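Novice: here you go, sequence then predicted model.
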Amino acid sequence: MIKFGTGGWRALIGEDFTKENVQTLSQAVADLLKARHCAERGFVIGYDRRFLSDKAARWIAEVLAGNGIPVFFIDKVAPTPLIMFTVKKLETGFGAAVTASHNPADYNGVKIFTDGGRDATETVTDEIESFIAALDPKAVSRIDFESGLQNGLIRPIDPFNEYIDTILGMIDTEAIKNRKLKVILDPMFGVSKTCLQTILLTARCEVEVINDRHDTLFGGRLPSPSTHTLQRLRDMVVERHYDIGIGTDGDADRLGIIDEKGDFIHPNNILALLYYYLLKFKGWKGGVVRNLATTHLLDRIAAGFGETCFEVPVGFKHISSMMEAQNALIGGESSGGLTIRGHIRGKDGVFAASLLIELLSVTQKSLSELLEEIHQQFGYFYMVENDCRFKPQDKERLQKLLFEDKALPDFGYAIARRSYADGVKVYFENGGWVIARFSGTEPLLRIFAEMDNEAAAQAVGETMKTFLTV
């Protein structure tokens, strides 16, 4: 089974992520490009450090080349945002990253990108799935990788310099040079080191890097930056007096931040910091786009500057589409992914980290000082997550409960309205909210709750979880 979720196709290695399935997916993509009459524009392929990523990237290239489609093959491990940038730069229309992002080490997958370097929409992935359903596996056309190189259909490229120079051109490097920041970077055994370290050193930061070796098991941790997985980074920031600690996930499209006190800065607050900085200190104009599981602090900041906050379903493709439609300044999500107007139309942890370094340099304030300044103006918001894992046979019961019966527990707060745009989201009259939605990549219900104090958020989230597990 090849089914796309919010973050592409992801599957267990050796179970569904197999050579045959990767080749089948590749043939379906080739068929789609031909059907859309854009095959001649070519296709960008890149890969991360996961087990089989390099080989799977070659499998994809062999099938596309076998279908006469030019392949621009990034010939070393690359961050996902760099691959998206290359799709945009080369105007290929389509591209792919072999990655399972922040999933456990025994997963791998493929993310598909479309025109302008954005995540494929559901329309595109549905088309790919329909081509897969109609495909005879014996009909896969391919040539071996070396033959593709020789006939020019597979073209090795190295877009690193252009990507790095583009980011350097978008940030205030002179301000950063004058601040002389001490930065510690944790790539989490992923692919951000080369790009991010080069940017930081060019801007004259003092940089130390940990967890940068090639380890397909990610050091035994989930390659997702969080308060638990970045414990070593937290300790080192405090012990060695760094101004900031930066962690990036396996494919470097998301980040986690440790402030100068060793506190983990929730991705919600990273978004708030950057939006506030762009509006107040850089004087830029524009709204903000967030998904419906991301903090409403952004709504308050937007309103405070006469701007608008736009809410969309989960999936960065929805964020990038709304940003384009509304000419929004910034868009992001509570899982740590964001981008700004004028950059790629997808998440970029390398660029986001670079912009945070600029923020520290221009404001001459620490992260904790800036965050407190924001909370003093716009209030405090506390979010908790209480995921509910379920067995496959329970999914139908849960769907009926939530979306047919539309049943809800008594939260103890007056309800202003409900939304079923993506899962079920309950908006309380006091400004708080709770949401339960099915994960697009794992068998679980994601439950988020946000209130003006942590105890209330915990209670609301636990009430929803208890209700669903009865």
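Specialist: The structure has been received and is ready for your questions.
Novice: from here on, just use CA atoms for contacts and neighbour counts.
Specialist: Fine.
Novice: and residue 405, what does it touch?
Specialist: Not one residue lies near residue 405 by Cα atoms under 8 Å, 6 or more residues apart in numbering.
Novice: any idea how far residue 85 is from it?
Specialist: Computed as Cα to Cα, to the nearest Å, the residue 405 to residue 85 distance reads 44 Å.
Novice: take a look at this one as well, against the first:
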Amino acid sequence: MTTTVATTPYEGQKPGTSGLRKKVRVFAQANYAENFIQSVFDVVGPVTGKTLVIGGDGRYYNRTVIQQAIRIAAANGYSQVLVGKGGILSTPAASHVIRKYGASGGLILSASHNPGGPDEDFGIKYNIANGGPAPEGVTDAIFARTQVIDRWLTVEAPDVDLDTCGSVAVGGMTVSVIDPVADYADLMETLFDFAAIRAKVAAGFTMAFDAMHAVTGPYAVEILEKRLGFAPGTVRNGVPLEDFGGHHPDPNMVHAKALFDLMFSAAAPDFGAASDGDGDRNLIVGRGRFVTPSDSLAMLAANAHLAPGYRAGLKGIARSMPTSAAADRVAEALGVPCFETPTGWKFFGNLLDAGMATICGEESAGTGSDHVREKDGLWAVLLWLNILAVRGQSVDAIAREHWQRFGRNYYARHDYEGLPTDTANALIAELTAALPGLPGKSFGPLVVASADSFAYLDPVDGSTSANQGLRVLFEGGSRIVFRLSGTGTEGATLRVYLERYEPAEGLLDRDTPDALADLIAAAEAVAGIARHTGRTAPDVVT
């Protein structure tokens, strides 16, 4: 029997680029999560007779919200819910399950790379039937609904045993608890040459994978250790924990320091990799060689034809605007288009669905292809393994050959975290006003060629997304991008992206901080970061 629960709206339930993210204590308020979930169903309905996928990254509060979401789904008329065992589904695996089983959409309970625990972060994201994040039209409608919602629906039912695969009835709806790993692992076997990788492993190739006590642990154990034959223990921190072991599950040189230290030591294996909280980001580091996410996208695109799933070639490459232009040069060499989109994987969905792009990537360690509609950390790791197995070279050798052909985009991101929102907005407003006067100005040896606020015209549906970041482009191909992040839960994060292009005949083996020194100085001169924020250095450099 359906029960109607009266409620009142909460302010601020506006989904960002990756759904609604707040502190656990915010979600734990009476009716808070329920209001948002009901608003989703009200907007995407009618849902009668349809299938919904539910899963998450295993963080604290996942199980509580999953049980409530199941009851709300039953009350709204869904015929079936597919939920990962233990409440677990990596974001790319959830995308695949939505697509494979013809679900109308899915709820992904994650705050991605943000920390987890009772005092940390939680999130809910809705993905549509193509397996990708809901587009802006849908998220705007969800937000509008949250502002007027006055009731949510539920059914009386005991909690579902999430730790046992099988089907049970909740109301008139079937809840199927499924193996969260099997469908995804099977898909990977269709894309990559597992036999070639197994042979490489059997010949002594070694790796270290840091799952960061997050969702990819079970996936990595199944694929890397069981199917590909890497030694037990290759997957480190492989058990998902509600607080990620007290660590920050962001695969970068700061939060995956133990892996970085290993890969630059005498004991380094041949290959190192990591993934984040919900499994959609990746870190690639060879013995003595870190590959930036922007370079990884370009190198994967240049070598994708070595994997069975991509032997037919690429239809196009897409990158987010803050991602370096390294992939643009690969696209030009391949004779395929390269699309520059706003940050947020949902912008790639239209291109992938239209068959205009095959491989996509973001500088924030997200890379993926048309196999799902999300970025996919393990996919990137497996494509690298496929390339290494076929080429028989080290990560360092492949990187050096790539730069000798295409040139090198020295690249870094400087994050100023936890800024007062009004301070961050004032900095961006002042810089926006100054953009028209920047072309022609010199900052040290750098001369501004153009400056703008990035806007994107979607070539598929004709929609426009404005104010997506501020760009200062210099003569010779270098640039600085300023952008406020939408993935945090408190305050504002200013991201400053620094990119120096060095042509193939130039200096290709400089230390990145040295190569970017002129751009770092120019960023301060252009934006007045210290003057606005009082910060003389970024909190995180990646």
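Specialist: Now that the structure is in, tell me what you want to look at. Note that this is a predicted model, so its numbers are computed, not measured.
Novice: all the strands of the stretch 151-300 of the second structure, residue numbers only.
Specialist: Using DSSP state E, counting those that start in this stretch, the strands of the stretch 151-300 of the second structure run over 151-155, 166-170, 173-178, 207-210, 235-236, 271-275, 282-286, 289-291.
Novice: deepest of those, which one?
Specialist: strand 271-275 (a mean of 27; mean count of other Cα atoms under 10 Å).
Novice: who's in contact with the aligned residue in the first structure for residue 111 of the second structure?
Specialist: When the first structure is aligned by TM-score structural alignment, residue 111 of the second structure is paired with residue 100. If you count contacts by Cα under 8 Å, 6+ apart, residue 100 of the first structure has them with 9-10, 50, 107-110, 250-251.
Novice: ok, residue 270 of the second structure next?
Specialist: Counted by Cα under 8 Å, 6+ apart, residue 270 of the second structure has contacts 205-207, 286-287, 394.
Novice: still contacting in the first structure, which of those residues?
Specialist: Retained in the first structure (both residues aligned by TM-score structural alignment, their matches' Cα atoms under 8 Å) from the contacts of residue 270 of the second structure: 205-207, 286-287, 394.
Novice: residue 268 of the second structure: which of the residues you listed is nearest?
Specialist: residue 287 (5.9 Å; Cα to Cα).
Novice: residue in the first structure paired with the closest one?
Specialist: In the first structure, residue 287 of the second structure lands on residue 260 (TM-score structural alignment).
Novice: could you find the closest non-adjacent residue to the residue positioned nearest the centre of the first structure?
Specialist: Nearest to the geometric centre of the first structure sits residue 337, at 4.1 Å (Cα atoms, centre = their mean). Nearest residue to residue 337 of the first structure, sequence neighbours excluded (Cα to Cα, 6 or more residues apart in numbering): residue 254, at 4.5 Å.
Novice: repeat that for residue 262 of the second structure.
Specialist: residue 268 (5.4 Å).
Novice: tell me, how many residues neighbour that neighbour?
Specialist: A count of nearby residues for residue 268 of the second structure, using other Cα atoms under 10 Å, gives 19.
Novice: isn't it up against residue 287?
Specialist: Yes. If you go by Cα atoms under 8 Å, residue 268 of the second structure and residue 287 touch, sitting 5.9 Å apart.
Novice: and residue 343 of the second structure, what's its match in the first structure?
Specialist: Per TM-score structural alignment, the equivalent position to residue 343 of the second structure in the first structure is residue 314.
Novice: next one: residue 62 of the second structure
Specialist: Using TM-score structural alignment, residue 62 of the second structure lines up with residue 53 in the first structure.
Novice: so who does that match touch?
Specialist: By Cα under 8 Å, 6+ apart, the contact set of residue 53 of the first structure is 47, 98-99, 108.
Novice: within the helices and strands, which one has residue 384 of the second structure?
Specialist: helix 377-391 (DSSP states H and E).
Novice: if you could redo that for residue 424 of the second structure, that was the one I meant.
Specialist: Per DSSP H and E: helix 421-434 holds residue 424 of the second structure.
Novice: so after that helix, what's the next helix or strand?
Specialist: strand 442-443.
Novice: now for residue 255 of the second structure: what does it line up with in the first structure?
Specialist: By TM-score structural alignment, residue 255 of the second structure lines up with residue 229.
Novice: what about the nearest residue to that match once chain neighbours are set aside, how many neighbours?
Specialist: Spatial nearest neighbour of residue 229 of the first structure, chain neighbours left out: residue 221 (6.7 Å); criterion: Cα to Cα, 6+ apart. Residue 221 of the first structure: 15 surrounding residues under other Cα under 10 Å.
Novice: likewise for residue 345 of the first structure?
Specialist: Neighbour tally, residue 345 of the first structure, other Cα under 10 Å: 29.
Novice: name the SS class of it, please.
Specialist: coil (DSSP: H, G, I helix; E, B strand; the rest coil).
Novice: ditto for residue 21 of the first structure
Specialist: Going by three-state DSSP: residue 21 of the first structure is helix.
Novice: now for it: which residues touch it?
Specialist: Per Cα under 8 Å, 6+ apart, neighbours of residue 21 of the first structure: residue 2.
Novice: aligned partner of it in the second structure?
Specialist: That one, residue 21 of the first structure, aligns with residue 32 by TM-score structural alignment.
Novice: ditto for residue 434 of the first structure
Specialist: Correspondence of residue 434 of the first structure to the second structure, assessed by TM-score structural alignment: residue 480.
Novice: what sits against the match of residue 343 of the second structure?
Specialist: Residue 314 of the first structure touches 6, 291-293, 422, counting by Cα under 8 Å, 6+ apart.
Novice: would you mind measuring from it to residue 5 of the first structure?
Specialist: From residue 314 of the first structure over to residue 5 of the first structure (counting by Cα to Cα), the distance is 11 Å.
Novice: before we move on, the earlier item: so which of the contacts of residue 100 of the first structure persist in the second structure?
Specialist: Under both residues aligned by TM-score structural alignment, their matches' Cα under 8 Å, what the contacts of residue 100 of the first structure keep in the second structure comes to 10, 107-110, 250-251.
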